[in-house]
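> I need the structure of the sequence given here:
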Amino acid sequence: MTPDQSLSSYDYHLPPERIAQTPVTPRDRSRLLVLDSPTSFQHQRFYQLVDWLQPNDLLVMNNTKVIPARLHGRKTTGAPVEVLLLEEKSAHIWLALVKPGKRFTLGSEVVFTAPNDLSQTLKATVTDRDPETGGRFLEFQLPANQSLWSVLDEFGEIPFPPYVTDSEAAPDQYQTIYADTPGAVAAPTAGLHFTPDLFEQLDQKGINTTFVTLHVGVGTFRPVEVEDITAHDMHYEWIDVPAETIEKIRETKAKGGRVIAVGTTVVRSLEGMAAASRGELQPFRGRTNLFIYPGYQWQVVDGLITNFHLPKSSLLMLVSALISRERLLAVYQEAIAQEYRFYSFGDAMLILPEAKYFSSQGL
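All right, here's what the predicted structure looks like:
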């Protein structure tokens, strides 16, 4: 097992005060660490992104929208419980992460109350356990012609990540401004930095945009728990890479432009599409469990915009596959020293294609 295959090689210490609790305003005033060569980097602001991209470049974004997936309720015994909806499995039945798990025994009933109208209630029954996620299948008691989607806004709340414990952020600050396809339980956070003004500047420079959909779920955040990371099984996630996006990628590459993924979910969508199509550029709708770590052979993506990720996470491994684990960890130490803000509400990195290859000469 090489160091790149060892889980402990992806660890780093992050001072707790570096975990961003509230995003900056305006969104594009966040900081941007630009890796512009194998050995150099630049400290910028996100609104300066336009200066680092070229005409005919293509930004690919994830248009998923975070749903009000966190519900608070009580068992019929009165004990408080919480669920995080993950995925609709069939009519009225959802897979959910639950806590405390011991209270969600098979057959038990949970009653949820609408936060803004205590007279409204919603009941669900635990029908099964999911061994893959450790979650539960909940069957919600609704009229046959009504789905849970129609009442989610009344009973649920937008779920902030567990490390965001003292935030002043409004729920819409945890949505990209282009989110339009509901289904995620977490935001594709690299896209949170974009503003209408920045999009206008990108358009004026001839930088194109297009979209994929990956509903961010448990697979993105599931911890890697085996020391040999090659033995880690990624959870499947559903992706949609439409024909329009494929055509734009083809046009970009034909003109010598660069495909820049906005976030790791876009990387997984585009590279997952390529894996499913055996390296071809083809529209794809389906599931992927692609796990990207150093040694991966890139098929579509040239560059990446991404936030700073948790130690020992599959996301850290994915970015390491682009610029090497050694360089990424060195860059993270620089970001910590310069007091960058980490994780979902934090600052961003831009990895340009020229920085994809590692050099031992420094950052």
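> Please make it C-alpha for all contacts and neighbour counts, starting now.
OK.
> Touching, residue 292 and residue 321? I think so.
Yes. Using C-alpha atoms under 8 Å as the test, residue 292 is close enough to residue 321 to be in contact (6.8 Å).
> the more surrounded of the two?
Using other C-alpha atoms under 10 Å as the criterion, residue 292 and residue 321 rank with residue 292 on top: 24 against 21.
> Spell out the secondary structure type for the more buried one.
Look at residue 292: counting by DSSP: H, G, I helix; E, B strand; the rest coil, its state is coil.
> Contacts only, for it.
314, 317-318, 321 (C-alpha atoms under 8 Å, 6 or more residues apart in numbering).
> Among these, which pair sits farthest apart?
Pairwise distances across the contacts of residue 292 (C-alpha to C-alpha) peak at 10.7 Å, for the pair 314 and 321.
> Please enumerate the shared neighbours of the two.
Jointly contacting residue 314 and residue 321 under the rule C-alpha under 8 Å, 6+ apart are 292-293.
> Please provide the structure for the following sequence as well, for comparison with the first:
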Amino acid sequence: MQLETKIHPHGFSLPPSLNASHPPERRGLRRDQVKMMVLDRVTGNVVHEQFNQIEKYLNSGDILVLNNSRTIPAILKGTLHRNGKVIGTNVEMRLARKKNDSEWEVLIVATNVKSGDCFKFSEILEANVIGKVFKSPLKMIQFNLQGKDLYNEIYSTGEPIRYEYIHHAWNLDYYQTVFASQPGSVEMPSAGRAFSWELLLKLQLKGVKLAFLQLHTGLSYFLDDEFVHSPEEHFEEYSIRQEDMEAILKAKDSGAKVIAAGTTVVRALETAASNSTIQGWTNLYITSDYELQLVDGIITGFHEPKASHLDMLAAFVDEIKLLEAYNLAIEQKYLWHEFGDINLII
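This next block holds a predicted model:
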């Protein structure tokens, strides 16, 4: 699921049959055996491949940048209390954005929740509603735990966010990349999902360098089609190690390509380049008129009509060529969303 933009409608229609409802591993594939559509940035030419052939398109000296944020089970269900009385059971709360070690912005799937109400998720984990988020359906809550203790309870009591095209409650492991290490994303940074350790090793043996950053993804959809928040209002926290940033800049200066695995990586790198800071918050909205400063290519999934991520892709390749490629992907029955196929734009 992606943020929607009101800028313009993208001219394609996605058949429901192309929504990937099962992880590749449950469709009889390894994660690196999903299909890959390779789109030439300049010519618009398309080649159809399997993702485990990606090393054919990367050269020695190129640097592949991966987001190692780990997905947390961001749906919590608990008992809602007001003035010591139970007023709701099995009430769903979706974590949206971490504000500090104990406070989060959340989407509560219930009406008439007020400041001062208390959620009890387990014998250990509780949260108090402490306010509303301005011009948003989100509420601000404060947990009774923080840091590692809080994450431990979230992992033991929560479940991963899934949208309407996912019909089965898949285990959290299916929502992780193999290199995920830093907990914090409420939705999987899914472009990196198709990588296996074997494929990453194959790339390194060819001379492709790896770099990692963290951008913790926030909640992109508020279960209310009437409420479409602007991409500029979507703040996400990122962090890049100094040595990784230096390696990326060195590769760029040498004429090698910087390849971003996912829109999250593009946002983090381009924000770092613009602001000259390797950690902070980004609300960068990249569109066709944005001149990319660091990133030369992107590995990404396939995005829904009207998704703001399509506006970002238009910074890599002419929008007409992108639209032609997407219609070809539909003809070729590529699969969409986090369990779907991959688009390499290079």
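> Nearest spatial neighbour of the counterpart of residue 137 of the second structure in the first structure, chain-adjacent residues omitted?
Correspondence of residue 137 of the second structure to the first structure, assessed by TM-score structural alignment: residue 134. Nearest residue to residue 134 of the first structure in three dimensions, chain neighbours excluded: residue 97, at 7.1 Å (C-alpha to C-alpha, 6 or more residues apart in numbering).
> what about that neighbour, which SS state?
Applying three-state DSSP: residue 97 of the first structure is strand.
> List the contacts of the aligned residue in the second structure for it.
In the second structure, the residue matched to residue 97 of the first structure (TM-score structural alignment) is residue 107. Each residue near residue 107 of the second structure by C-alpha under 8 Å, 6+ apart is listed here: 93-96, 137-139, 222.
> quick one: the helices in the stretch 151-300 of the first structure?
Assigned by DSSP state H, counting those that start in this stretch, the helices in the stretch 151-300 of the first structure fall at 152-155, 196-204, 218-221, 243-254, 264-276.
> nope, the stretch 1-150 of the first structure is what I meant
Using DSSP H, counting those that start in this stretch, helices in the stretch 1-150 of the first structure cover 49-52.
> Without its sequence neighbours, what residue ends up closest to residue 234 of the first structure?
Of all residues not flanking residue 234 of the first structure in the chain, residue 289 sits nearest, at 5.2 Å (C-alpha to C-alpha, 6+ apart).
> still on that earlier bit, tell me which of the helices of the stretch 151-300 of the first structure approaches residue 71 of the first structure most closely.
Set against residue 71 of the first structure and scored by C-alpha to C-alpha, those come closest in helix 152-155, at 6.5 Å.
> Mean per-residue distance, the closest one versus the second structure.
On superposition with the second structure, the mean distance recorded for helix 152-155 of the first structure (mean C-alpha distance after the TM-score superposition for the first structure) is 1.7 Å.
> Can you list the buried residues in that helix?
Applying a neighbour-count criterion of 16 or more other C-alpha atoms under 10 Å, one finds 152, 154-155 buried in helix 152-155 of the first structure.
> and residue 350 of the first structure, what pairs with it in the second structure?
In the second structure, residue 350 of the first structure lands on residue 344 (TM-score structural alignment).
> Can you tell me the element its match falls in?
Following DSSP states H and E, one finds residue 344 of the second structure within strand 342-345.
> what comes up buried for stretch 140-158 of the second structure?
For stretch 140-158 of the second structure, a neighbour-count test (16+ other C-alpha under 10 Å) marks 140-143, 145, 150-151, 153-155, 157-158 as buried.
> Distance from that stretch to the middle of the chain?
21 Å (C-alpha atoms, centre = their mean, to the nearest Å).
> end-to-end on that stretch?
Chord length of stretch 140-158 of the second structure, first to last residue, is 18 Å (C-alpha to C-alpha, to the nearest Å).
> likewise stretch 141-151 of the first structure?
12 Å.
> what does it rub up against?
Contacts of stretch 141-151 of the first structure (C-alpha under 8 Å, 6+ apart): 91-92, 122-125, 140.
> okay but the match of residue 350 of the first structure is in contact with residue 36, surely?
Yes. Between residue 344 of the second structure and residue 36 a contact is recorded at 6.8 Å, counting by C-alpha under 8 Å.
> so who does residue 259 of the second structure touch?
62-65, 295-299.
> Produce a PyMOL select command limited to the buried residues of those residues.
Selecting the buried subset of the contacts of residue 259 of the second structure in PyMOL, with 16+ other C-alpha under 10 Å as the burial test, is done by:
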select buried, resi 62+63+64+65+295+296+297+298+299
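> And the residue nearest to residue 134 of the first structure, how far from residue 319 of the first structure?
Distance of residue 97 of the first structure to residue 319 of the first structure, given as C-alpha to C-alpha: 27 Å.
> How about residue 71 of the first structure?
Counting by C-alpha to C-alpha, the gap from residue 71 of the first structure to residue 319 of the first structure is 33 Å.
> cool, and residue 206 of the first structure?
Distance from residue 206 of the first structure to residue 319 of the first structure, by C-alpha to C-alpha: 27 Å.
> Which one's more surrounded, these two?
residue 319 (25 against 14).
> That one belongs to a helix?
Yes. According to three-state DSSP, residue 319 of the first structure belongs to a helix.
> neighbouring contacts of the top strand by length along the first structure?
The single longest strand within the first structure, with elements called by DSSP state E, is strand 117-129. Outside strand 117-129 of the first structure, the residues that touch it by C-alpha under 8 Å, 6+ apart are 104-114, 135-142, 155.
> quick one: it to chain centroid distance?
Computed by C-alpha atoms, centre = their mean, the chain-centroid distance of strand 117-129 of the first structure equals 28 Å.
> same question, stretch 129-137 of the second structure
Put simply, stretch 129-137 of the second structure sits 23 Å off its chain's centre (C-alpha atoms, centre = their mean).
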